[in-house]
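Novice: fold the following for me, if possible:
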Amino acid sequence: MQFALPPRSPHLLPHARSSRLPIYRRKQLKTVALFGIAILSLLFICSRLSSSSSTSVATPTGTTGVVIVTLLDRENFSDSYLNKIVANREDYAKRHGYTNFFATVSDYKDAVGDAPKSWALVPAIRHAIASHPRSAYFFHLSSHALIMNPSKPLKSHLLEKSRLESLTLKDVPVVPPDSIIKTFSHLKENDIDLIVTQDKEDVSPGSFVLKNGEFARFFLDVWFDPLFRSYNFAKAEIHGLDHIMQWHPTILARTALVPQRTLNAYSKDSTGASSDGTYQDGDFVIRFPGCDDTKGRDCVQELEPYYKLWLRKTKTD
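Specialist: You can find the predicted model right below:
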């Protein structure tokens, strides 16, 4: 970088001894210029490193930190049943200043195509992110589930740095019981964009938390790839998630597996819970997986006693 200097006049500083001053000043200016360039370069590099080190979106002032995403099947369940689910989510959101996003399975028929309708949860979450682009976290919870401990904010229960790092399961098989692919042992809170649990056999996406950002969009695009939807996995999107968690290290490197009861406890009538995955009083969430497609089970009947228990809790909290 060069700096323009005034032309030297023969009438100024006529003595040879005085000619040292412009040289000295030029050296000073050059030093200052180089120092300024170094500072600007350092600031630029720091800003680039900062922007690339985390792809998550900060929560701006005046926006909610958490959006609860619930996908409702209005074609197969009565308004009476679904209204109980909605009331449960609305109570929890109101307590903690969160936002609800209710979607309907039928809204995503075109996106899902010929694949099982359970795949609709992926475009529903993408829809929620597009509708609330400035929110920091998206908490997907199946419509066959209740939040049973409404006094627990998601932040202190799961998202705070020390809490999340203490819960993260490290160096364990991704797909139980004996997957050769294991979770990373060095994960820290700022590495984590996806928080999910396992049950006895699979990664269990009926309840999970996804941090907004570039990773979220990448993850949802990979999961919803047409190849996986057309592959005829026995458990559709569940086995699709099992696959990408094991064979896409970019995704596994940003994922925390946490104990099942932290986020996704199963009811006593649900098969497949992990060894410590069945609901106990005080747990955050109870889910009823399989209540809609297992012979001899009924979602409405299974939900009712827990819904009444939840109502009593809301009156005492």
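
Novice: CA atoms for contacts and neighbours, from now on please.
Specialist: Fine.

Novice: could you check how far the residue nearest the centre of the chain is from residue 65?
Specialist: Taking Cα atoms, centre = their mean, the centroid of the chain lies closest to residue 210, which sits 1.3 Å from it. When distance is defined by Cα to Cα, to the nearest Å, residue 210 is 12 Å away from residue 65.

Novice: to compare against the first, here's the next sequence to fold:
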Amino acid sequence: MQFALPPRKGPVAHPYARSSFLTLHRRKQLTAIAVLSVALLAVFFLLSQLFYSSAGAAVISIGTPSVVIVTVLDRILYSDKYLQKIIRNREDYAERHGYTNFFANLTDYNSYIGHAPQSWGVVPAVRHAMATHPSSTYFFHLDPHAIFMAPSKSLQSHILSKHRLETLMRRDVPVVPPDSIIKTFSHLRHEDIDLMVTTDAKGLNTGSFVLRQGDFARFLLDTWFDPLFRSYNFAKAETHTLEHVVQWHPTVLARLALIPQRVINAYSPDSIGAAVDGTYKDGDLIIRFFGCNTDPKRNCERELDPYYNLWAKKLKLE
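Specialist: From the prediction side, this is the model:
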């Protein structure tokens, strides 16, 4: 009987085996994908550097105003002629320095304020401005009964720059003059500060302050506007509330810079309660007619006119 010889062993191609050509092709694909991935990561990294500083803080993109000036207008109590002067003054200042204005109507916040004094409107107005301009850095609330008198001075050079602010900061002084036991910290630096405000002869004054956008700002505004504080019936409403928050919460005090009154809150000669050297002098950035809306013997529109005319004259001379 003859047996068939087994087939000779040799290289047999497996039906599912990859050819050397396919392997080489696959390697080239993987190399290309790897190179593309690295390139994409590099692009994302470079883009991230355009929008974030090395410390992780947002950098203002082109076209975004660095400063938003917040003004709460009472269109019921004051004439349109008076308010238009305020608006025109603000718009001129903002246009000069690349800022923008946020003009809020007091009545828009009535449902939030409830039965509390109308002056509380400043807090939701600033929060509203931040929501409207989420990429802007600083929010400068300025009482409507005030105007810019030195339009060429930018807020950056006047208060916001590192050297300038550290020069202005009043360290180790009573938060509420003249003898509050709570004092401003002596070790604070420019980068620590989120809230810049002045005091007059009697205490903090919220008619003019600067707040930096961020988590702290939102925390402060939420705390400041707490319903319990609004119902507490503080004599000076939101002003006394802020004094309370600053003195009882070191977290807030650690972010606060008290600056000389005339820097952003100089009172007119007719205003009472100015701090020492807190009354307006020629060359000051702002004049504020503090109390003109609460003293029945005074008239805001009448007090504004001579200073507004002086400001308008300066514009013509430029």
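
Novice: three-state assignment of the residue nearest to the centre of structure 1?
Specialist: strand (DSSP: H, G, I helix; E, B strand; the rest coil).

Novice: residues contacting it?
Specialist: By Cα atoms under 8 Å, 6 or more residues apart in numbering, residue 210 of structure 1 lies in contact with 137, 138, 139, 193, 194, 195, 216.

Novice: try residue 133 of structure 2
Specialist: residue 68.

Novice: same question for the one 3 residues further on.
Specialist: The neighbourhood of residue 136 of structure 2, defined by Cα under 8 Å, 6+ apart, consists of 60, 64, 65, 66, 67, 68, 130, 213.

Novice: sec struct for it, please.
Specialist: Criterion first, three-state DSSP; result for residue 136 of structure 2: coil.

Novice: do residue 205 of structure 2 as well
Specialist: strand.

Novice: can you get me a residue count around it?
Specialist: 21 (other Cα atoms under 10 Å).

Novice: find the nearest non-adjacent residue to it, please.
Specialist: Spatial nearest neighbour of residue 205 of structure 2, chain neighbours left out: residue 199 (5.4 Å); criterion: Cα to Cα, 6 or more residues apart in numbering.

Novice: over to residue 186 of structure 1?
Specialist: residue 170 (7.7 Å).

Novice: which SSE is the one you found in?
Specialist: Assigned by DSSP states H and E, residue 170 of structure 1 belongs to neither a helix nor a strand.

Novice: just give me the match in structure 2 for it.
Specialist: Under the alignment (TM-score structural alignment), residue 170 of structure 1 pairs with residue 171 in structure 2.

Novice: that match is in contact with residue 184, isn't it?
Specialist: Yes - between residue 171 of structure 2 and residue 184 there is a contact under Cα atoms under 8 Å: 5.5 Å.

Novice: and these two? which has more neighbours close in?
Specialist: Neighbour count, other Cα under 10 Å: between residue 171 of structure 2 and residue 184, residue 184 has more, with 24 against 17.

Novice: hang on, the earlier thing: filter the contacts of residue 136 of structure 2 to the buried ones?
Specialist: 60, 64, 65, 66, 67, 68, 130, 213 (16 or more other Cα atoms under 10 Å).

Novice: sorry, back to before: out of the contacts of residue 210 of structure 1, which sit inside strands?
Specialist: 137, 138, 139, 194, 195 (DSSP state E).

Novice: for these, give me TSV that also has neighbour count and distance to residue 114 of structure 1.
Specialist: Formatted as TSV, those follow (neighbours: other Cα atoms under 10 Å; distance: Cα to Cα, whole Å):
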residue	neighbour count	distance to residue 114 of structure 1
137	28	30
138	26	27
139	20	27
194	22	27
195	22	29
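
Novice: can you lay out these as CSV showing distance to residue 268 of structure 1?
Specialist: Formatted as CSV, these follow (distance: Cα to Cα, whole Å):
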residue, distance to residue 268 of structure 1
137, 30
138, 27
139, 24
194, 27
195, 24
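
Novice: list just the nearest of those to residue 241 of structure 1.
Specialist: For those, the closest approach to residue 241 of structure 1 (Cα to Cα) belongs to residue 194, at 12.1 Å.

Novice: any idea how far residue 267 of structure 1 is from that closest one?
Specialist: For residue 194 of structure 1, the distance to residue 267 of structure 1 - Cα to Cα - is 24 Å.

Novice: check residue 82 of structure 1 too.
Specialist: 18 Å.
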